[in-house]
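Asks: From the sequence below, what's the structure:
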Amino acid sequence: MSSSAAEHLSPSEGFFDALPLLEHERDAFDVTRFRPAPDDWALAVTDIVDSTGAVARGRHKTVNFVAAMGIAGLRNLCAPTRIPFLFGGDGAVVMVPPSKVAAARAELARVRGQSRRDFDLVLRAGLVTVETLRRFDCDLLVGRFEPTPGNSFGVFLGGGVRVLEDAVRGRGNAELGRLAAIPESLDDGEPVNLEGLSCRWDTLHSSQETMLTMIVRGNTDLREIYCEVLRLAGPEAEIRPVSLNTLRARWPPTGFMLEARARRRGGSLLAWTARVLAETLLARVVLACGKPIGGFDPQRYRSEIVTNTDFCMHDETLCFVIDCPLAAADAIKMYLADTAPKRGLRYGIHLSETALMTCLVTAPADSLHVHFVDGGGGGYTSASKSLKA
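Replies: The predicted structure follows:
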């Protein structure tokens, strides 16, 4: 960045980097470690239209991939500035600094267009500054969940995410929805930089019996709910659904065409397909050998994947996936059925034998890579449908 450009940066540009670190999931329930978002940052949300229908047609992996495209595009746009982001299975939440707000609006228009052209999915997208959002009787507090150094996710409180999501989906404040709207004319057809976005790992199979995907929503102590669910899951449960036992790589990976379409950036799809296949074959060989090559240690990389997975919490909503025994899943269902009416909670649960993982890899040799997990067979989409019902 030139010195003249740096002189015009807002003092709030380093806001996310300066936040207290939340190193464990339980830290995300400590409201004293959240900070108000600066007025000149902007909040963006995306959401796939009829994700339930797409999942029913066997397109769950594509839904997850397209949901992560907004994160990848805006993260690459804002680099090297670190930004908060949150993955929701069929959508995403991202914040961008003031110097990138106008560019982010155009980039989201391109992501929306590419989702339709390359993946035949309709994506809703909206963006407003935090100052604008606060005029609609809500706030935005941000926490920085960083399970390993340099790999950060955003968690949010204050109601701002929920209010903006409702407006963008057309069931909230119509004026806010109008202000957040992104014109189709901003999509100039330029390809989005989705470098690093991939889904090269095989489907994660439960090592405990079932992958439990849960969404809990309500104005109550969600930390207590979370801790009780983990207690009921038992000592054998994997808090994260990714483990060294569940990580499997195959060649060619089932999602290689998603990556080829995402990365071609206007080039030949055939050429990019060949390139992705060559890269994934090389990666498969390196991982199978298990020996360090240059600065890349495949054994360390596998271990980091286990810890570098997302944790989804915003406003009065908590979402997570765990690997647990079937008996524990039944106990969790009974606990929520009994607790929810007393606490004013709504919840949705989905059980499956598998989970899916989408990856955003910046620099694997430098341990910079994050991973988004969704329960198999619908995961968050199915749990959300159950919650709404």
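
Asks: okay, CA-based contacts and neighbour counts for the rest of this
Replies: Fine.

Asks: Hmm, residue 27 and residue 223 touching each other?
Replies: No: with contact defined as CA atoms under 8 Å, residue 223 and residue 27 do not form a contacting pair (9.3 Å).

Asks: Where is the longest strand in the chain?
Replies: When the chain is parsed with DSSP state E, its longest strand is strand 354-363.

Asks: how far is that strand from where the chain is centred?
Replies: Once both centres are worked out by CA atoms, centre = their mean, to the nearest Å, strand 354-363 turns out to sit 10 Å from its chain's centre.

Asks: Output the contacting helices and strands for it.
Replies: helix 60-78, strand 197-198, strand 204-205, strand 210-217, strand 368-375 (3 or more CA pairs under 8 Å, 6 or more residues apart in numbering; DSSP states H and E).

Asks: ranges for the strands of the stretch 1-150 of the chain?
Replies: Applying DSSP state E, counting those that start in this stretch to the stretch 1-150 of the chain gives strands spanning 21-22, 35-36, 42-48, 85-87, 91-96, 123-129, 141-148.

Asks: so what's residue 158 up against?
Replies: Contacts here follow CA atoms under 8 Å, 6 or more residues apart in numbering; on that basis residue 158 touches 138-141, 315.

Asks: and whatever helix or strand residue 282 lives in, what does it pack onto?
Replies: In this structure, residue 282 sits in helix 269-289 according to DSSP states H and E. Packing partners of helix 269-289 (3+ CA pairs under 8 Å, 6+ apart): helix 256-263, helix 298-307.

Asks: okay, the angle between that helix and helix 256-263?
Replies: Interaxial angle, helix 269-289 versus helix 256-263 (axes from the mean of the first three to the mean of the last three CA atoms, to 10 degrees): 120 degrees.

Asks: How far off centre is helix 269-289?
Replies: The answer for helix 269-289 is 25 Å, by CA atoms, centre = their mean.

Asks: which non-adjacent residue is nearest residue 74?
Replies: residue 104 (6.4 Å; CA to CA, 6 or more residues apart in numbering).

Asks: now residue 22
Replies: Per CA to CA, 6+ apart, closest to residue 22 is residue 145, 4.5 Å.

Asks: How many residues are close by the one you found?
Replies: Neighbours of residue 145 under the rule other CA atoms under 10 Å: 24.

Asks: got it, and the one 4 residues further on?
Replies: If you count neighbours by other CA under 10 Å, residue 149 ends up with 11.

Asks: Over to residue 31?
Replies: As a measure of burial, residue 31 has 13 neighbours, counting by other CA under 10 Å.

Asks: I have a second one here; can you model it like the first so I can compare?
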Amino acid sequence: MTQSDRFYDQLARVREFDQLTQTDRFTPLPQDWFVGVSDIVNSTGLVQAGQYKTVNMVGAAVISAMMNALDGAAFPFVFGGDGAGFAVPPQSEGVARDALARVANWAQAEFGIEMRVALVPVAGVRAAAQDVRVARFQVSDGVDYAMFDGGGMNWAEAEMKAGHYAIPPAAQGDLPDLTGLSCRWSAMPARNGTILSILVAPVAGTDDRVITRVYDNIVSLAKGLERGGHPAPATGPGTGWPPKGATLEAHATRGGGAIGKARRKVLFESFVAWLLIRTGLKVGGFDARRYARVVGENADFRKRDDGLKMTLDCDPATQAQIEEVLSAAKAKGYIDYGTATQDEAMMTCIVPSIMTDDHVHFIDGGAGGYTLAAARMKGRSV
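Replies: Below is the predicted model of the structure:
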């Protein structure tokens, strides 16, 4: 294994999110790496049609497919609501291409959703005067998430949308391994007023120190919220039965099998979990209430993704202060931003095993928060 291959494993973990507003906490990817990007075509229209849970599930499928294709090896990734980004060393290029192609085929076959996917050389990103820098945020004892900076992921996505570096869908029947992809938790209603989705991107050429100050102001305001604005209660998200996402999960996990059989399996497993959480009973060493608490601890409600993304349980006063900071920074030409409000947040999960604490959980606004915020940042009415 080369030094390039070991790059991500050797990155130090950052335990305080407010340190990630600083560019010096990020390390450039090796020159021979690749970045993968994905995007759902017309995600805004799908969200407006009420398919926000489907959009989130398909967006997270890229990460699930890559986790399984890499046999659990650590790699940097980020969930974007209607897509995902990640990076891999050169020996995983073929695996990544295959996984992306299979997810694109699956999205079309299962849901009729067109998904763009691409794999871009880091060398190509830097040739365009962009960069991909990475940090690792230790969100809990069991999980850390990659944070991205440098503009390269956004550039790669724009290139993909322009038809460059595109990977065509795999052949019919070539499906990804989406073992562990689920959405069984109930929506998380706002406890303090509203669920505020925030998407901030720096304007090219703005001094990094100026952008850091903008991020610092927003992060500082969020820290003043109950639990820092975390949408999940301290005990973890709630459960109901049957889970609203049962059919979606069945589509993800059935492979070539019957959808009905896969759905019955989801319903049985979720009923057992629901019963254990309600009663507090422990089975075979599995503590469902502890598991629910760890789910909340592991969730990614705030992230750096060539900008700042947050899904906050926000009170009206703090929301007004955040909007004021964002509006002032945009007026000065420092940033672009979009926000969206909704009554609840939702969660999409990847759970390799319920017996370990390395399960990951992606939070978005319950009405398609990041997708709607992105549309508003681009000036589209929604």
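
Asks: ok, back up a step: contacts made by the longest strand of structure 1 with the rest, please.
Replies: By CA under 8 Å, 6+ apart, strand 354-363 of structure 1 touches 61, 64-65, 68, 72, 196-206, 210-211, 241, 368-377, 379.

Asks: in that strand, what's buried?
Replies: Residues 354-362 are the ones in strand 354-363 of structure 1 that count as buried (16 or more other CA atoms under 10 Å).

Asks: I'd like those as TSV, with distance to residue 113 of structure 1 appended.
Replies: Shown next, in TSV, are the buried residues of strand 354-363 of structure 1 (distance: CA to CA, whole Å):
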residue	distance to residue 113 of structure 1
354	31
355	28
356	25
357	24
358	21
359	22
360	21
361	23
362	24
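
Asks: can you pull the contacts of the aligned partner of residue 40 of structure 1 in structure 2?
Replies: Mapped onto structure 2 by TM-score structural alignment, residue 40 of structure 1 lines up with residue 32. Residues in contact with residue 32 of structure 2 (CA under 8 Å, 6+ apart) are 4, 89-90, 121-123.

Asks: Swap in 10 Å and give it another go.
Replies: Residues in contact with residue 32 of structure 2, defined by CA atoms under 10 Å, 6 or more residues apart in numbering, are 4-5, 88-91, 121-124.

Asks: which of those are buried?
Replies: Applying 16+ other CA under 10 Å to the contacts of residue 32 of structure 2, the neighbour count classes 5, 88-90, 121-124 as buried.

Asks: Whichever residue in structure 2 pairs up with the residue nearest to residue 74 of structure 1 and residue 35 of structure 2, how far apart?
Replies: Using TM-score structural alignment, the partner of residue 104 of structure 1 in structure 2 is residue 96. Residue 96 of structure 2 sits 9 Å away from residue 35 of structure 2, going by CA to CA, to the nearest Å.

Asks: which residues are common contacts for these two?
Replies: Common contact partners of residue 96 of structure 2 and residue 35 (CA under 10 Å, 6+ apart): 86-89, 118-119.

Asks: with those residues in mind, which one is nearest to residue 274 of structure 2?
Replies: residue 86 (32.9 Å; CA to CA).

Asks: on that earlier part again, quick check: the residue nearest to residue 74 of structure 1 touching residue 44?
Replies: Yes: in terms of CA atoms under 10 Å, residue 104 of structure 1 counts as a neighbour of residue 44; the distance is 8.7 Å.

Asks: Between those two, which contacts overlap?
Replies: Common neighbours of residue 104 of structure 1 and residue 44 (CA under 10 Å, 6+ apart) are 70, 74, 95-96, 127.

Asks: Which of those sits closest to residue 264 of structure 1?
Replies: Nearest to residue 264 of structure 1 among these, with distances taken as CA to CA, is residue 70, at 16.6 Å.

Asks: Contacts only, for the corresponding residue of structure 2 for that closest one.
Replies: By TM-score structural alignment, residue 70 of structure 1 lines up with residue 62 in structure 2. By CA under 10 Å, 6+ apart, residue 62 of structure 2 lies in contact with 36-39, 77, 79, 83-86, 96, 99-104, 117, 176, 178.

Asks: ok now do the residue most central in space within structure 1, which residues does it touch?
Replies: Closest residue to the average C-alpha location of structure 1: residue 87 at 1.7 Å, with CA atoms, centre = their mean. Counting by CA under 10 Å, 6+ apart, residue 87 of structure 1 touches 46, 64, 67-68, 70-71, 93-94, 153-154, 310-313, 319, 371-374.

Asks: pretty sure residue 5 of structure 2 is touching residue 33, no?
Replies: Yes: using CA under 10 Å, residue 5 of structure 2 is in contact with residue 33, at 8.8 Å.

Asks: Mutual contacts of those two, please.
Replies: With CA under 10 Å, 6+ apart, residue 5 of structure 2 and residue 33 have common neighbours 88-92.

Asks: what's the most distant pair in the residues you listed?
Replies: Between any two of these, the greatest separation by CA to CA is 8.0 Å, found for 88 and 91.

Asks: Need the overlap of contacts for the two.
Replies: Shared contacts of residue 88 of structure 2 and residue 91, defined by CA under 10 Å, 6+ apart, comprise 5, 32-34.

Asks: Including distance to residue 271 of structure 2, could the shared contacts of residue 96 and residue 35 of structure 2 go into JSON lines?
Replies: Formatted as JSON lines, these follow (distance: CA to CA, whole Å):
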{"residue": "86", "distance to residue 271 of structure 2": "34"}
{"residue": "87", "distance to residue 271 of structure 2": "36"}
{"residue": "88", "distance to residue 271 of structure 2": "37"}
{"residue": "89", "distance to residue 271 of structure 2": "40"}
{"residue": "118", "distance to residue 271 of structure 2": "38"}
{"residue": "119", "distance to residue 271 of structure 2": "39"}
